[in-house]
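Asker: coords please:
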Amino acid sequence: MRDLQITTTGPIVDKVNYVGASLTVDSVTYPARMRGRGNYTWFLPKKPYKVKLDKSTAMFGFPKSKDWALLANMLDESNIRTAVAYEIGRRIGRWAPRSVFCEVTLNGSYQGLYQFIESVEVQPGRLEIREMSGGDTGGAALTGPYVLEQDAYFVDPGWITPLGNEMNYDVPDVVGVPQQEAYIQNWINSFERLLVTGDVAWLQYADLPSWADWYLLQELTKNYDSQWYNSCKFYKDQGEPGRVVLWPPWDFDQSSGGWGAQQIPRSGWWTRQQRDQRNNWLMYAVRSPVFAGLLKHRWQTIFLPALADLDAYITTLADDLREAQVRDRAKWFGRPPALHHTAPFISSWLTVRKGWLTTNL
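Answerer: You can find the predicted model right below:
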């Protein structure tokens, strides 16, 4: 647990305009800029923030970067669901954002418990792929990698596929580079058509291990957004024809037994279900015997060993946060947490969920 003191040059009023800021932790001050972040969560009383340091820095011992986030976790009163999901991601051998919990004071006002976390960026130590530039308009350079996000809020530049999915550009920002926009739109639209129509050729254009790992993590935790709805990040790798790599994970504040005020069942499928008019890629993927077989194999050989002592991690994390949780709750809630927002419940819920998946995959 760390104390993070933040002073800004003015109020942070939206998700567009950065405000000058200084962050002080362990008696060291870092100049930065800050703005709001999040979609639904930005309109909650406890605000999440985007942090951009003036200088690339190895905050809390993590790889150097200018780009970080402060997650408020107001929908997850336990504060630990996102950290637990990313711990599972790292245990299966993939990069997932690392974080430190801090008690934040903003301009002299106590703001409670926050998660200071790596954001998803194409950088050494994070998403380690080539970063495209606006000059990549031909040849192999044009083929990627393109980082995209399916997000129904659709607040960032992008396009809606012919089959109804909202694709948001992430890296590069291809707006204004017509060659890049045309290439990635045509590629994804074609891939999606193969997948949704049941053409087995889709398997050639998907990095299947990443698809299996992303799906299993989402289904294990019953992540609310994972029905190809929000915060579904992926990238098309470089090369022709290339493949869709379904990773990294992001946003688990509504998962592992709790969607805000709602306690959710431990059994039953979630991620593979159709949600609305958009075509859920995972619903079609699990129909493939090849993919279904890979899910069973990776669950047995990779996920189950990684989950063996997860209870100990959850207990230790909750113990570390206990005193700060009391202060955070006094600030924002004024009442004890519901049962499904407690660490023992989350631990028990995941254990039962693990058993259900072992039986039903």
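
Asker: going forward, measure contacts between C-alpha atoms and count neighbours the same way
Answerer: OK.

Asker: My understanding was that Ala81 contacts Gly257; is that so?
Answerer: Residue 81: Arg, not Ala. No. The criterion here is Cα atoms under 8 Å, and Arg81 misses it with Gly257 at 9.4 Å.

Asker: for comparison, sequence B:
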Amino acid sequence: MRQLHFLLLLFPFCLSAQGGFVSSNLPIILIHTNGQSIPDEPKIDAVMQIIDNGPGQLNNINDAPNHFNGTIGIEQRGSTSNFFSDKKPYSIETRDASGEDMDFPLLGMPAESDWALLAPFNDKTLIREALIFQLSREIMPWAPRTRLVELFLNGQYEGVYMVTEKIKRDKDRVDIAKLKATDLAGDSLTGGYILKLDKTTGAPNEGWISPFPSQPGGWQTTLWQVEYPKPADLQSEQKDYIQQWITGFESVMNGPDFAHPDNGYSKYIDVPSFLDFTLINEMAKCVDAYRISTFLYKDKDSNDPYLHAGPVWDFNIALGNAGYCTAENPEGWIIDFNQFCPGDNWVVPYWWPRMWEDPLYRTQLKQRWATLRAGPLSDTNIFGKLDSLTQLLNEAQVRNFERWPVLYTWQWPNVYCCGSYEEHVAFMRNWLKARLEWMDANAKTLVTFETPGSLKETEVFPNPSADFIYFTLPEYSYSQADLRIFDLNGRLMEQVQMVSNTSLFTYDARRLPAGLFGFQIIQEGRVVKSGKISHIP
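Answerer: Model prediction:
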């Protein structure tokens, strides 16, 4: 430790001779490992100093470190982003003088000890993840906060990095109950848990293989990993509980009544969080969505009994930056990944697309998209943030690409290969504009009131009607069916159980205002009839 403190005194002088680098409008981070190589794991001891003179101020390489000046643990992080990148991402842990974890408010973010230093490399705009995280923070309870910085490692300039909050249980991150080793029964056993669908590289997690195939008829399996609590803290009773709970959810999603209003998926999941997670990933057309780098969490029942989707993570190959499995095309839903790449090792678990089979879920997606487009995901907000980020990097990106001259070389899995920084940004901007236009047009078709051809024999009469409307459906009994009534914007007006021992059901239209409405009849989790009805005074 004395050697590390000695380095704290010498380190600033070792950097003053960096060729051409004088100052930056971004915070400057200086890390020295005392000659050690940084492994994938475990973390090694290092010294970190940060120069940050505040908003609007330049940070000079010869300034004294005025934000952080102490010891850290550091290791490489990431799977694909590490393997395909010469510019390595890192995990860091702020520590006190005795080497213990120490919470610290890095660069104005809430105090914590665990952080990620993300390294945009194949994303030649350098801002894809920063942009999506910024937008997500306006939509979701929490998404990682970030700060763009310039990094020196052992005296060598390493380019633009992004200090990022790691996904972790914390009152300022994923705010769920702390699960103690003694929480083995009752309400305390029910949460909180953070789960992950991902590859198995990186830090080992406890987990289990789902008893259901990832896709019907496929050979792939779904690995559920417990991100929190960590393996050393997770008790067998806790693992058994969350595994059984998730398997119960999967069983419902694998059954005929998955969309039942009382006993279907809505009994298990926080639907609004799934809508937001889906729409932000669809907007970015993230090729990893739903299957890799996918997090979910559950609090204890007395706080919130539902499974939440999120937080979001990993968008460096989103927004038109992945040239495979149709991710390069601004058209099409990425939820359909399995249709285009059914042989991939990591496919989308069946329960994600199954939700889209429920007309009510699609209706809610349509409504939520319209709401977001009028606010956080408006063109003004999205492209305003994009412009602010690129302006922030106006000078730093030049130094970054002098260190990493990749602007005119293909890097996996680029779609747009070669051009200036401004041209890479323009490509992403144009792709995103086309994506938003496609989603605007196709979100409207998520709710349809057209009936499949084989079911068009069904009669709805009288229509229009001033009072009662009768529904008949050949070969079906309504003993286990639901009738859903929507306005023409797709908003659910009413849902009633169609209790009848015959194929005739009577609906009292007097409960509706005058006008035209869509309807859907749901039986065994599928639409067996849809169309329009008219109520007249």
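
Asker: which residue in the first structure lines up with Ser113 of the second structure?
Answerer: In the first structure, the residue paired with Ser113 of the second structure is Lys66, using TM-score structural alignment.

Asker: Determine the three-state secondary structure at its match.
Answerer: strand (DSSP: H, G, I helix; E, B strand; the rest coil).

Asker: which residues touch it?
Answerer: 51-57 (Cα atoms under 8 Å, 6 or more residues apart in numbering).

Asker: Next step: the residues you listed restricted to strands.
Answerer: 51-57 (DSSP state E).

Asker: What's the local residue count around Leu504 of the second structure?
Answerer: By the criterion of other Cα atoms under 10 Å, Leu504 of the second structure has 18 neighbours.

Asker: Look up how far Lys529 of the second structure lies from the nearest residue to it once chain neighbours are set aside.
Answerer: With Cα to Cα, 6 or more residues apart in numbering as the criterion, Leu504 of the second structure has its nearest non-adjacent residue at 4.8 Å, and that residue is Thr472. Remark: distance between Thr472 of the second structure and Lys529 of the second structure (Cα to Cα, to the nearest Å) = 10 Å.

Asker: which of these two has more neighbours?
Answerer: Lys529 (24 against 19).

Asker: Please, which helix or strand holds that one?
Answerer: strand 526-535 (DSSP states H and E).

Asker: Which elements pack onto that strand?
Answerer: strand 515-523 (3 or more Cα pairs under 8 Å, 6 or more residues apart in numbering; DSSP states H and E).

Asker: Of the contacts of Lys66 of the first structure, grab the buried ones for PyMOL.
Answerer: Here is the PyMOL selection string for the buried members of these, based on 16 or more other Cα atoms under 10 Å:
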select buried, resi 51+52+53+54
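
Asker: Going by residue numbers, what spans are helices in the stretch 351-500 of the second structure?
Answerer: In the stretch 351-500 of the second structure, the segments counted as helices under DSSP state H, counting those that start in this stretch are 351-355, 359-373, 379-392, 396-403, 421-443.

Asker: which stretch among these comes nearest Phe6 of the second structure?
Answerer: If you check each of the helices of the stretch 351-500 of the second structure against Phe6 of the second structure by Cα to Cα, helix 396-403 wins as the nearest, at 29.0 Å.

Asker: I'd like to know how far the match of Ser113 of the second structure sits from Ala58 of the first structure.
Answerer: From Lys66 of the first structure to Ala58 of the first structure the distance is 9 Å (Cα to Cα).

Asker: next one: Ala83 of the first structure
Answerer: Counting by Cα to Cα, the gap from Ala83 of the first structure to Ala58 of the first structure is 19 Å.

Asker: okay, those two: which has more neighbours?
Answerer: Ala83 (23 against 11).

Asker: Tell me which residue of the second structure matches up with Trp332 of the first structure.
Answerer: Using TM-score structural alignment as the criterion, Trp332 of the first structure maps onto Trp404 of the second structure.
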